[in-house]
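Visitor: The following block contains a protein sequence and its predicted model.
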Amino acid sequence: MSRAQAGEVPRWRLGSAPTSAIEEPSVAPISTRGIRGKLTADAPLAPYVWFKTGGHADWLFEPADLEDLKEFLSRLEGEMPVMALGLGSNMIVRDSGVPGVVIRLGKAFATVEARRDKVIECGGGASGILVSSKARDAGIAGLEFLRGIPGTVGGFVRMNGGAYGREVADVLIDCDVILPTGEFVTLPARDLDYSYRHSVLPEGAIVVAARFQGREGIPAEIGEEMDRIAAAREASQPLRTKTGGSTFKNPLGHKAWQLVDEAGCRGLKLGGAMVSDKHTNFLINTGDATSADIESLGEEVRRRVYEKSGITLEWEIQRVGRP
């Protein structure tokens, strides 16, 4: 039984939601003396997200390492909104920008180590491709599905990412998390109360490391499964476009793409945004879309699906920033 089921609220869930943003992004939110990472005001985010759209962050912080991130967040004292940014593959950054501080984890957080007990220990900035490849090379099976998740460890641990019949909840042992106050905690998988594409990690919490349990395998066979996953993605998904991955969650007993298709939305356009002809659960920036185009198109798809089937699709893509 989880703590939530027992009626106990873990301490790390309390008091960790950020409160307000500063009004003048040009004025540093804290003293940066001794901070070794890069802090940028009014930083454009479009280059960092797959849709290549969206506004600016009030502040973008790229920490030098874990201790630098802890110190930076502790100085904020939970007084500003904090958001982690990985590969930007499952995200719409709204055109009006993101308040507070966006944290972008760099190379210091992209380490991956294979342990003798068939555990893969990795940083929150490591990609699913890197994690699965390191596991393959070490003869650790069971993590091949991570090859099919277009994101970083921090993102798919938070969202219980999954692909090809498996999800993070199946393999996560525990994760290291920094709360918006700078407090560092290690949480076992059971404390995340995982459900479909959801965990109870509080807003602003940043996953900086995680450990995944694999099993003994043969590298060649693991590689073959990874190649199969890669080929299946290439054949069925519009990977070579400006897209954001799967747009809507699959409702219980249904496939989101099929509901979208049956509602007549294949190829539907709004401004520079379009529902993919190749996979109808993907939205595409055809070249000049705004984030408003993409989000509005998604809402129109939801409206048409409900009108056709009576089913309300839930967004899987994160939509962040000022409305």
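Guide: Alright, I've got the coordinates. Residues are numbered from 1 along each chain as shown.
Visitor: use CA for all of it now, contacts and neighbours both
Guide: Fine.
Visitor: Would you state the strands of the stretch 1-150 of the chain in chain order?
Guide: With DSSP state E, counting those that start in this stretch, the ranges of strands along the stretch 1-150 of the chain come out as 38-44, 56-62, 82-85, 91-93, 98-104, 112-114, 119-123, 140-141.
Visitor: Let me know which of the ones you listed is the nearest to Leu259.
Guide: Comparing the strands of the stretch 1-150 of the chain against Leu259 with Cα to Cα, the closest turns out to be strand 91-93 (21.7 Å).
Visitor: Which other helices and strands does the closest one contact?
Guide: helix 291-309, strand 318-320 (3 or more Cα pairs under 8 Å, 6 or more residues apart in numbering; DSSP states H and E).
Visitor: Report all helices and strands that the shortest one contacts.
Guide: If I follow you right, that is strand 318-320. Counting by 3+ Cα pairs under 8 Å, 6+ apart, the packing neighbours recorded for strand 318-320 are strand 91-93.
Visitor: And the contacts of the strand it packs on?
Guide: When contacts are defined by Cα atoms under 8 Å, 6 or more residues apart in numbering, strand 91-93 is touched by residues 45-46, 49-51, 53-55, 244, 291, 294-295, 317-321.
Visitor: another structure for you, compare them:
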Amino acid sequence: MTFPDITPDLRADVPQLRGRLLPNHDMSGLTWFRVGGPAQVLFTPADEEDLAHLLASLPAEIPVTVVGLGSNLIVRDGGIPGVVIRLGGKAFGEISLEADDRLRAGTAVPDVKVARAAADASLDGLAFYRGIPGCIGGALRMNAGAHGGETTDVLVEARGVTRKGEIVRLSHADMGFTYRNSAAETHEIIFTSALFQGRPGDQAAIFAEMDRVTAAREAAQPIKERTGGSTFKNPQGGKAWQLIDAAGCRGLRVGGAQVSEMHCNFLINTGGATAADIEGLGEEVRRRVKQNSGFELQWEIKRLGVAS
């Protein structure tokens, strides 16, 4: 699918923009599954002010979608209409230490780099980020967690830009964290940075914990495959992978997509899969689990765009 090119109109309406506007940009290379159609416009802002300029001037009828590192994402084969925003570069990729054992990170920073920066500064409490693929922006939106820690445990505040182009700060309470979710979509905010609370710790012990997280992840998850991380949320009273396994879905295939043999809450692009294959496989897994156990699995992976 090819969308109408609206970049000339955007440049005319917001002549002060300094970031890149790319029409019909192929999104498959920006997702870990390596599938999906184009973004009608991919915008990479130069900094927070640049992002605010675009959002303040953008007509309300043009949809806005935010993507991060693409680790927990399916872009459908028909692509994403409107403006897709992807933060990157120095403006959104810096980490700094602050007073009172706090660490601030731009939302384009990979989670693993936050864990490493905290360890380098002997700050405990953030090592769990070593086991989470993706970036801080995604961690804020979905209260990312692993190995006994969650974003809600360590976040002090987040900063971002609203759909109207207003720069705002959200306290921990404002974030409305729940299991693998937050109130970010309700607030219509694109996060630009986050402030985390650590605590003094022994550096050697922190690095040892990060090594444990790394080893556990490598032993249990198909991290060398084209995958999107955990596919479904754990339902109350159950483990998603156990329910999937009990429903006979381990190794199940649809086209080029497969349920991982190593960890059956992971879907894999074995080569040549389409986004429809992967999403269709996920829906078939959900159907079989519901039929077998009565549990209705909820997607943890975000699915964006339109079918081809």
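Guide: Alright, I've got the coordinates. Everything numeric here is computed off the predicted structure, so don't read it as measured data.
Visitor: closest to Ile173 of structure 1 out of the strands of the stretch 1-150 of structure 1?
Guide: strand 119-123 (8.8 Å).
Visitor: what's the mean distance for that closest one versus structure 2?
Guide: After superposition onto structure 2, strand 119-123 of structure 1 sits on average 0.6 Å from its aligned residues (mean Cα distance after the TM-score superposition for structure 1).
Visitor: now that strand: which residue numbers in structure 2?
Guide: Here strand 119-123 of structure 1 aligns to structure 2 at residues 102-106, judged by TM-score structural alignment.
Visitor: now do stretch 213-226 of structure 1
Guide: Residue span in structure 2 matched to stretch 213-226 of structure 1, by TM-score structural alignment: 197-210.
Visitor: these two touch, right, Asp42 of structure 1 and Phe61?
Guide: No: contact between Asp42 of structure 1 and Phe61 fails when scored by Cα atoms under 8 Å: they sit 11.1 Å apart.
Visitor: Weed out the non-buried ones from the contacts of strand 91-93 of structure 1.
Guide: 45-46, 49-51, 53-55, 244, 291, 294-295, 317, 320-321 (16 or more other Cα atoms under 10 Å).
Visitor: contacting residues around the residue nearest to Gly154 of structure 1 when sequence neighbours are not counted?
Guide: Nearest residue to Gly154 of structure 1, sequence neighbours excluded (Cα to Cα, 6 or more residues apart in numbering): Gly124, at 4.3 Å. By Cα under 8 Å, 6+ apart, the residues touching Gly124 of structure 1 are 105, 109-110, 152-155, 207-210.
Visitor: now Ser74 of structure 1
Guide: By Cα under 8 Å, 6+ apart, the neighbours of Ser74 of structure 1 are 180-183.
Visitor: give me that answer again for 6 Å
Guide: 181-182 (Cα atoms under 6 Å, 6 or more residues apart in numbering).
Visitor: what does it align to in structure 2?
Guide: Matched by TM-score structural alignment, Ser74 of structure 1 corresponds to Ala56 in structure 2.
Visitor: Helix or strand for whatever residue of structure 2 lines up with Gly253 of structure 1, just tell me which one.
Guide: Gly253 of structure 1 maps onto Gly237 in structure 2, with residues paired by TM-score structural alignment. Under the criterion of DSSP states H and E, Gly237 of structure 2 resides outside all helices and strands.
Visitor: Neighbours of Gly237 of structure 2, how many?
Guide: Residues contacting Gly237 of structure 2 under the criterion other Cα atoms under 10 Å number 7.
Visitor: Comparing Asp42 and Phe61 of structure 1, which shows the higher neighbour count?
Guide: Phe61 (20 against 16).
Visitor: can I assume that one is in contact with Gly106?
Guide: No: judged on Cα atoms under 6 Å, Phe61 of structure 1 makes no contact with Gly106 at a distance of 10.3 Å.
Visitor: list the contacts for the equivalent of Asp277 of structure 1 over in structure 2?
Guide: Under the alignment (TM-score structural alignment), Asp277 of structure 1 pairs with Glu261 in structure 2. Taking Cα under 6 Å, 6+ apart, we find Glu261 of structure 2 in contact with 250-251.
Visitor: Quick check: Glu261 of structure 2 vs Leu73 of structure 2, distance?
Guide: 21 Å (Cα to Cα, to the nearest Å).
Visitor: What of Glu284 of structure 2?
Guide: Glu284 of structure 2 is 18 Å from Leu73 of structure 2, by Cα to Cα.
Visitor: Same drill for these two, tell me which one is more crowded.
Guide: Between Glu284 of structure 2 and Leu73, Leu73 has the larger neighbour count (other Cα under 10 Å), namely 26 against 16.
Visitor: related to what we said a few turns ago, and the match of Asp277 of structure 1, that one's in a helix?
Guide: No: counting by DSSP: H, G, I helix; E, B strand; the rest coil, Glu261 of structure 2 falls outside a helix, being coil.
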